[in-house]
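Chemist: My questions concern the predicted model and sequence given below.
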Amino acid sequence: MTQRIGTAATIRRVAGIATAVLAATALSAGCGIINGTSANGTGSTPAASPSVDPKAVLLAAVPNEDDPGFRFSTVDGTDKLVGVVDPAAHAMELGLTQKNEDPKFTMNMTFRMIDDQSWLRVKLEGIAGLHEMMKLPKRWMALDRAKLDDPTDAPVYEGTDPGNTAAIIRTADTVEDKGDGTYAGSADLTRGQDVANAVDGVDIAALGEAAKKVPFTAVVGADGNLTSLTLDIPAGGKQKATKLVVRYYDFGKAPKLSAPTGDQVQKAPASAYELLNG
């Protein structure tokens, strides 16, 4: 299926808004603060035959709908997303943890998407009674996209490449096979909206000419699956040098995903939409 690019960026944005809302609410209520606690191997593959284009080999290693379920993580600066993709069910789970210092609490926000259906679960730790204060249940909440400010921005299943590695790899003029399953190339972040969305937190214009040759390293495991891609983004303008790291792992070992049922789920209350819409 065609990869939509947006859910990861949406969740990072929503989590930032939600944390700010929670912090303001906790401060205004004068809550007492308590101490809260919150709760990948890569293989190697033989070097590609000299007659095989390394770029084609690398693109073929990107997960597709024929792959078994797997786990993933993406690290973009200080933001880390973790989750599971279940291609057979057209399902994905994506989570982000954010910590607030004043007042001190931790928010774990998890979305589960099956096709165009989505559910949200929020877990708050560090401040007694914050769930009740925000009127947020601890169960899964079924979302109605019509109640979001921008329904087109609602988290939905986006395919099997949540880190948008294929969009990055495609921009490389050449890819070099380094042996032992390692590949290297340079991405051109100015080549279209797909790659720009893949690095949505980067000010591409500020990078100038450097945006056209951003080095990356990728590793393909012995099973032929892409296990990691690291994009080394240089400093530019006011932004510091950073790395975008995508990892795919536990192929065939990740849990299967299904719609929450029974007492695991309820309709999302108005408070959930207030949180999501900011």
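Modeler: Sure thing, it's come through.
Chemist: Going by C-alpha atoms from here, please, whenever you check contacts or count neighbours.
Modeler: Fine.
Chemist: What are the boundaries of the strands in the chain?
Modeler: Taking DSSP state E, the strands of the chain run over residues 70-76, 79-86, 91-101, 104-114, 117-125, 140-142, 175-179, 182-187, 214-220, 226-233, 242-249, 265-267.
Chemist: Let me know which of these is the nearest to residue 24.
Modeler: strand 91-101 (10.8 Å; C-alpha to C-alpha).
Chemist: Please report how far the closest residue to residue 227 other than its chain neighbours lies from residue 225.
Modeler: Counting by C-alpha to C-alpha, 6 or more residues apart in numbering, residue 227 lies nearest to residue 248, which is 4.7 Å off, once chain neighbours are set aside. Going from residue 248 to residue 225 by C-alpha to C-alpha, to the nearest Å gives 8 Å.
Chemist: try this one side by side with the last:
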Amino acid sequence: MLIGLLAGGLLVAAAGCTTAEPAPADPLAQVRAAAAKTASAPARVTMSVPNVDVAGGTDPAGRALTLTVTTDLDGEKVKEEVRVLGDQAYLMLGKSAWPGLDKKFVAFSTAEFATASLVHLGDPFDPTGAKGLTAAATSAQRTADGTYTGTIDLSAAPGATSRGLVPATAEQLERAGDVLTAVPFEASVDGEGRLTALTLKLPAYGTVPAYDSVSRYSAFGEPVTVTAPATEELAQVPDALRKLLTHSV
């Protein structure tokens, strides 16, 4: 996602001389530019936190997303599936308290999906939240091996609350103190200026132990194919359950 570290700042095209847009000189601007570049094109994404692994593909321009979320529930692997296609989103819980719902999809509008699952971020086509997280970064340095380190103010990161990275209420956030306002991160950027990895080192706060959130990006530009569930794969659910799944109650 970095716009490329062009030593001379000028790119001479074969068809003629054109001035390339220079890469940001500031490491913090470089990380943000890299995140924006990755989040603007098709890519494979993975994300892992303790007991949860996410894998799939996203195509922001094509407004397509497919993810499998695998959760370890006391030794049992439960797979939740997410599909988003245009203005329609679908969620299959994998396991629920409602009979017959485990292997059925629940349909939402894409806007509702912003709060409908484990990857409920403000932008469903940036499922790891790379743009929002790096936008909330407060410092960055480039290391000798070409990677980046710095800090992120999670209290200012869009979507961090709904994703579970920070407490859900202002009171809980206040009790967490300052530990979430300077969370260390590590980032990797490829030669094309794209973010390829982002690790957040979440500190312990309250009863939550310290842990790492690791996101990786690959297969840039490869098509992402999403198929809407067939009619027989869809579940009709009561409004109360729909509101529960979208955290609107």
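Modeler: Nice, thanks for sending it over. The shown structure was predicted, so the numbers you read here are calculated from the model rather than taken from an experiment.
Chemist: Just give the TM-score of the two.
Modeler: Remark: TM-score between the superposed chains equals 0.68 [TM-score structural alignment, normalised by the length of structure 2]; 216 aligned residues with a C-alpha RMSD of 3.8 Å.
Chemist: Residue 197 of structure 2: what's it in contact with?
Modeler: Contact analysis of residue 197 of structure 2 by C-alpha atoms under 8 Å, 6 or more residues apart in numbering lists 186, 187, 188, 189, 214, 215, 216, 217.
Chemist: Kindly indicate which of those lies nearest residue 223 of structure 2.
Modeler: Residue 223 of structure 2 lies nearest to residue 217 out of the contacts of residue 197 of structure 2, by C-alpha to C-alpha, at 14.1 Å.
Chemist: quick one: what's aligned to the closest one in structure 1?
Modeler: Using TM-score structural alignment, the equivalent of residue 217 of structure 2 in structure 1 is residue 248.
Chemist: Tell me if I'm right that that match and residue 67 touch.
Modeler: No - contact between residue 248 of structure 1 and residue 67 fails when scored by C-alpha atoms under 8 Å: they sit 11.6 Å apart.
Chemist: Between those two, which is the more surrounded one?
Modeler: Neighbour count, other C-alpha atoms under 10 Å: between residue 248 of structure 1 and residue 67, residue 248 has more, with 27 against 16.
Chemist: Enumerate every residue touching that one.
Modeler: Counting by C-alpha under 8 Å, 6+ apart, residue 248 of structure 1 touches 70, 71, 72, 73, 226, 227, 228.
Chemist: follow-up on the earlier one: give me the distance between the match of residue 217 of structure 2 and residue 105 of structure 1.
Modeler: Residue 248 of structure 1 is 29 Å from residue 105 of structure 1, where distance means C-alpha to C-alpha.
Chemist: can you check residue 99 of structure 1 too?
Modeler: Distance from residue 99 of structure 1 to residue 105 of structure 1, by C-alpha to C-alpha: 6 Å.
Chemist: likewise residue 65 of structure 1?
Modeler: Computed as C-alpha to C-alpha, the residue 65 of structure 1 to residue 105 of structure 1 distance reads 38 Å.
Chemist: Can you tell me what residue 71 of structure 2 aligns to in structure 1?
Modeler: Using TM-score structural alignment as the criterion, residue 71 of structure 2 maps onto residue 98 of structure 1.
Chemist: er, residue 204 of structure 2 actually
Modeler: Using TM-score structural alignment, residue 204 of structure 2 sits opposite residue 235 in structure 1.
Chemist: need the contact list for the residue nearest to its match when sequence neighbours are not counted.
Modeler: The shortest distance from residue 235 of structure 1 to any non-neighbouring residue, by C-alpha to C-alpha, 6+ apart, is to residue 241 (4.0 Å). Contact analysis of residue 241 of structure 1 by C-alpha under 8 Å, 6+ apart lists 232, 233, 234, 235.
Chemist: Which of those residues sits closest to residue 189 of structure 1?
Modeler: Within the contacts of residue 241 of structure 1, distances to residue 189 of structure 1 taken as C-alpha to C-alpha reach their minimum at residue 233, with 9.9 Å.
Chemist: Which residues are in contact with that closest one?
Modeler: For residue 233 of structure 1, the contacting residues are 214, 215, 241, 242, 243, 244, by C-alpha under 8 Å, 6+ apart.
Chemist: Give me the distance between the residue nearest the centre of structure 2 and residue 213 of structure 2.
Modeler: Nearest residue to the geometric centre of structure 2 (C-alpha atoms, centre = their mean): residue 128, 0.9 Å. Distance, residue 128 of structure 2 to residue 213 of structure 2, using C-alpha to C-alpha: 10 Å.
Chemist: joint contacts of the two?
Modeler: residue 47.
Chemist: count of neighbours near residue 191 of structure 2?
Modeler: Counted with other C-alpha under 10 Å, the neighbours of residue 191 of structure 2 add up to 12.
Chemist: Quick check: the aligned residue for it in structure 1?
Modeler: In structure 1, the residue matched to residue 191 of structure 2 (TM-score structural alignment) is residue 222.
Chemist: Residue 147 of structure 2 maps to what in structure 1?
Modeler: For residue 147 of structure 2, the residue aligned by TM-score structural alignment is residue 182.
Chemist: same question but for residue 135 of structure 2, I mixed them up
Modeler: Superposed on structure 1 with TM-score structural alignment, residue 135 of structure 2 falls opposite residue 170.
Chemist: now swap in residue 161 of structure 2 and tell me
Modeler: That one, residue 161 of structure 2, aligns with residue 197 by TM-score structural alignment.
Chemist: same thing with residue 32 of structure 2?
Modeler: So residue 32 of structure 2 corresponds to residue 59, using TM-score structural alignment.
Chemist: post-alignment, the longest helix along structure 2 versus structure 1, mean distance?
Modeler: Longest helix in structure 2 by number of residues (criterion: DSSP state H): helix 27-38. With the two structures superposed, helix 27-38 of structure 2 lies on average 2.4 Å from its match in structure 1, counting by mean C-alpha distance after the TM-score superposition for structure 1.
Chemist: now that helix and strand 211-218, what's the angle there?
Modeler: 60 degrees (axes from the mean of the first three to the mean of the last three C-alpha atoms, to 10 degrees).
Chemist: Show me what counts as buried in helix 27-38 of structure 2.
Modeler: 27, 28, 29, 30, 31, 32, 33, 34, 35, 36, 37, 38 (16 or more other C-alpha atoms under 10 Å).
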